[in-house]
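[1] The sequence and its predicted three-dimensional model are supplied below.
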Amino acid sequence: MTQHVWGYLPEYEKERADILDAVDTVFRSGQLVLGNSVRSFEREFADHHGVGHCVGVDNGTNAIVLGLRALGIGPGDEVITVSNTAAPTVVAINAVGATPVFVDIHSDTYLMDVDQVAAAVTPRTRCLLPVHLYGQCVDMAPLKELAERHGLLVLEDCAQAHGARHHGRIAGSMGNAAAFSFYPTKVLGAYGDGGATVTDDPDVDARLRRLRFYGMEDRYYVVETPGYNSRLDEVQAEILRRKLPRLDGYVARRREIAQRYAEAFKGTDLVTPVTASGNEHVYYVYVVRHPRRDQIIEALKAHGIALNISYPWPVHTQSGFGYLGYGKDALPVTTRVADEIFSLPMYPSLSDAEQERVIDAVTDVMGRL
């Protein structure tokens, strides 16, 4: 029973009529690429985040790639981020020819330790890429202050933080630009791949629109700067339009589930999520921590429960990024928590009975350690 299986089908059954109507609306519109559904979703998503512009793209990875390129980041530049993230964050930096530079994380929230960023800045640093991980935001005020002091740009990775807020500001509204993923398991998920990059800068918006369309200004005419074929699909855009008004409801249900977990495991040695000061957590995943993680996960299989780990292998330890020269001990907090963290089932369609089953199983297993 994984999150992919438990989360997708119940939601689809509940929202099936609206999803199928969305598909039919697009197919009957006569506009299958960059039509009214994409334009409308872009406007509504931008409004939801209080920013001027949204550009829908084909996936969350390319939302970062195009965001970096639209900000002028490329070969020879350094981008400071974290290793405790999904690999696509760093793959995107590599894709534009820039060099990722890692800083360590906080041991309680697993978010970027902003106090370490200043020491990582070099003359080649051009961009800071905070990852709003697991459903809550990085401490943005000191990060933005540092960026302004050094003349750096800020691109927020919001793939896991739809609707999260930091001192009242919604994730995606605090940097020069922000990238979102709409992968099906996200807080706001499509029924396939999808992504978006948002910004308040009209020049960045214009570059984003060219970059997602081969580098062309409008239609198949002249390429100004070589770009990509990275358009958000009309069907996915229309589905996302239908789901966007339900986002607050999705988040509210996630918070209910998180509260039940926190109460159930209070007083145990299972470390439950910590919400950083000023944050409003949306619990994209419910990450817990225990030094005997692997034993717990293995034992839960006997209860028919398979759990995910986000993420078992920090990016700096992966062979594909060995060229960066980071040793395993370069980021001690990141490396240590990667051996202990795992995720309990978390998605709005998780029923109270299903959650109780998870709680009972975890409690039973931990009692036998």
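    Right, received. Where do you want to start?
[2] hey, let's count contacts and neighbours off CA atoms from now on
    Fine.
[3] can you give me the helices for the stretch 1-150 of the chain?
    3-29, 36-49, 60-70, 87-95, 117-120, 140-150 (DSSP state H, counting those that start in this stretch).
[4] chain center to the third one: distance?
    In this view, helix 60-70 has its centroid 13 Å away from the chain centroid, taken as Cα atoms, centre = their mean, to the nearest Å.
[5] Can you spell out which helices and strands pack onto that helix?
    On a contact count with 3 or more Cα pairs under 8 Å, 6 or more residues apart in numbering; DSSP states H and E, helix 60-70 meets helix 87-95, strand 153-157, strand 177-181, strand 195-199, helix 202-211.
[6] Pick the most deeply packed of the helices of the stretch 1-150 of the chain.
    helix 60-70 (a mean of 27; mean count of other Cα atoms under 10 Å).
[7] Okay, one more to line up with it:
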Amino acid sequence: MEFVDLKTQYRALKSQIDERIQRVLDHGQYIMGPEVAELEAKLIAFTGAKHCITVASGTEALLISLMAMGLKPGDEVITTPFTFAATTEMIVLLGGKPVFADIEADTCNIDATLIEEKITKRTRAIMPVSLYGQCADMDEINAIAARYHLVVIEDAAQSFGATYRGNKSCNLSTLGCTSFFPSKPLGCYGDGGAIFTSDDALAQACREIRVHGQSARYTHVRVGVGGRMDTLQCAVVLAKLERFEWEIKQRRRLSERYRELLNALTGVQLLAVRKDRDSAWAQYTVLVERRTSIRAALQAQYIPTAVHYPKPLHQQPAYAGLFRDCKLAASEQAAERVLGLPMSADLSYSQQDRVVSALRGALP
């Protein structure tokens, strides 16, 4: 059993993926080939955003978005400590200061009610993370941002395909950033990502930044990076888009079945999904006590697990110096208890039954 079953997915899409890759090999336009524009157009149609700019990774999407909005050294960005390092990493690399608001204990997403108290005269942006595939309370976050004239960047690396109050993740705020890392709901076969916005000026800035700040060949109008998504990776995502809607529906069926099976287990807490949104279920994460022993018991039965994330960012060595005496209780407690179970569209019911049976036997 795989934690994320990319092999079965490839077998299901082999002819489409192979054909798409061969087409790139035949035309030989490996950088900014026609598949780049084709993918961007299809992602615009999917999300409803006005602009899509494909980039080299989800991390690059965050970096380029922060550069496009003009983040300067000393500027503050309010975000969550319970996320992958890239969220904070890009702020720090640009000389900005991450400011952490704690999470909701039942969703593990940033608690919107704690954001406003973190705002200072140096605050420039809010960066919520749509963790595990579910969006944070974006309307409330956008309302706060509007009151203080702030930019909102949704880190949607895990939530492409999710909806919030009828709108798609990545089209919920000033900028939306997603990742096509292989294990994401929509993944390529390497690194890739995309930025979404309906702001014309920000879109133009993002396009220029991803090609070394060029407005035309060898005309550098701003500082940029080499942030393009490879044509081959765009080709893979185009092939996977053909059954993506089915995959999202299947992930939701499997998550509902997990919920029904796990509800009966004492010692397993399920994460909440708010009634006004759904999840892309990038991971299926539960909360348990004695996680180390449970993981070992599952591993003994060849059932893979993962922990996203074992240590919040304010406790990470690279960033701890920025957050002396920082206490974020909900994030710290979640880091000790979260446990990811196998999840992908091709997970079978029999495999799911094995996971639940093994977890039942491993519980204290």
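    Alright, I've got the coordinates. All figures in this text were calculated on a predicted structure; none of them were measured in a lab.
[8] sorry, back to before: right, so of the helices of the stretch 1-150 of the first structure, which gets closest to residue 313 of the first structure?
    helix 87-95 (9.5 Å; Cα to Cα).
[9] That closest one: average distance to aligned residues in the second structure?
    Here the mean offset of helix 87-95 of the first structure against the second structure after fitting is 1.2 Å, by mean Cα distance after the TM-score superposition for the first structure.
[10] Between helix 60-70 and that helix, find me the angle.
    30 degrees (axes from the mean of the first three to the mean of the last three Cα atoms, to 10 degrees).
[11] Name the residues that touch helix 87-95 of the first structure?
    61-62, 64-65, 68, 79, 99-100, 157, 315 (Cα atoms under 8 Å, 6 or more residues apart in numbering).
[12] Just give me the neighbour total for whatever residue of the first structure lines up with residue 234 of the second structure.
    When the first structure is aligned by TM-score structural alignment, the residue opposite residue 234 of the second structure is residue 237. For residue 237 of the first structure, the neighbour count with other Cα atoms under 10 Å is 30.
[13] If we ignore the residues flanking it in sequence, what's nearest residue 237 of the first structure?
    Computed as Cα to Cα, 6 or more residues apart in numbering, the closest residue to residue 237 of the first structure that is not its neighbour in sequence is residue 38, at 5.2 Å.
[14] same thing with residue 196 of the first structure?
    Nearest non-adjacent residue to residue 196 of the first structure (Cα to Cα, 6+ apart): residue 56, at 4.2 Å.
[15] That neighbour maps to what in the second structure?
    In the second structure, residue 56 of the first structure lands on residue 54 (TM-score structural alignment).
[16] Helices of the stretch 151-300 of the first structure, start to end?
    With helices called from DSSP H, counting those that start in this stretch, the stretch 151-300 of the first structure shows them at 202-211, 234-243, 247-264, 293-300.
[17] Columns distance to residue 144 of the first structure on top of the contacts of helix 87-95 of the first structure, output as CSV?
    Below are these laid out as CSV (distance: Cα to Cα, whole Å):
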residue, distance to residue 144 of the first structure
61, 23
62, 24
64, 18
65, 21
68, 17
79, 14
99, 21
100, 19
157, 14
315, 24
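[18] closest to residue 252 of the first structure among those?
    Among these, and counting by Cα to Cα, the member closest to residue 252 of the first structure is residue 157, at 22.0 Å.
[19] That closest one touches residue 64, doesn't it?
    Yes. The criterion here is Cα atoms under 8 Å, and residue 157 of the first structure meets it with residue 64 at 7.4 Å.
[20] which neighbours do the two share?
    Going by Cα under 8 Å, 6+ apart, residues that sit against residue 157 of the first structure and also against residue 64 are 89, 178-179.
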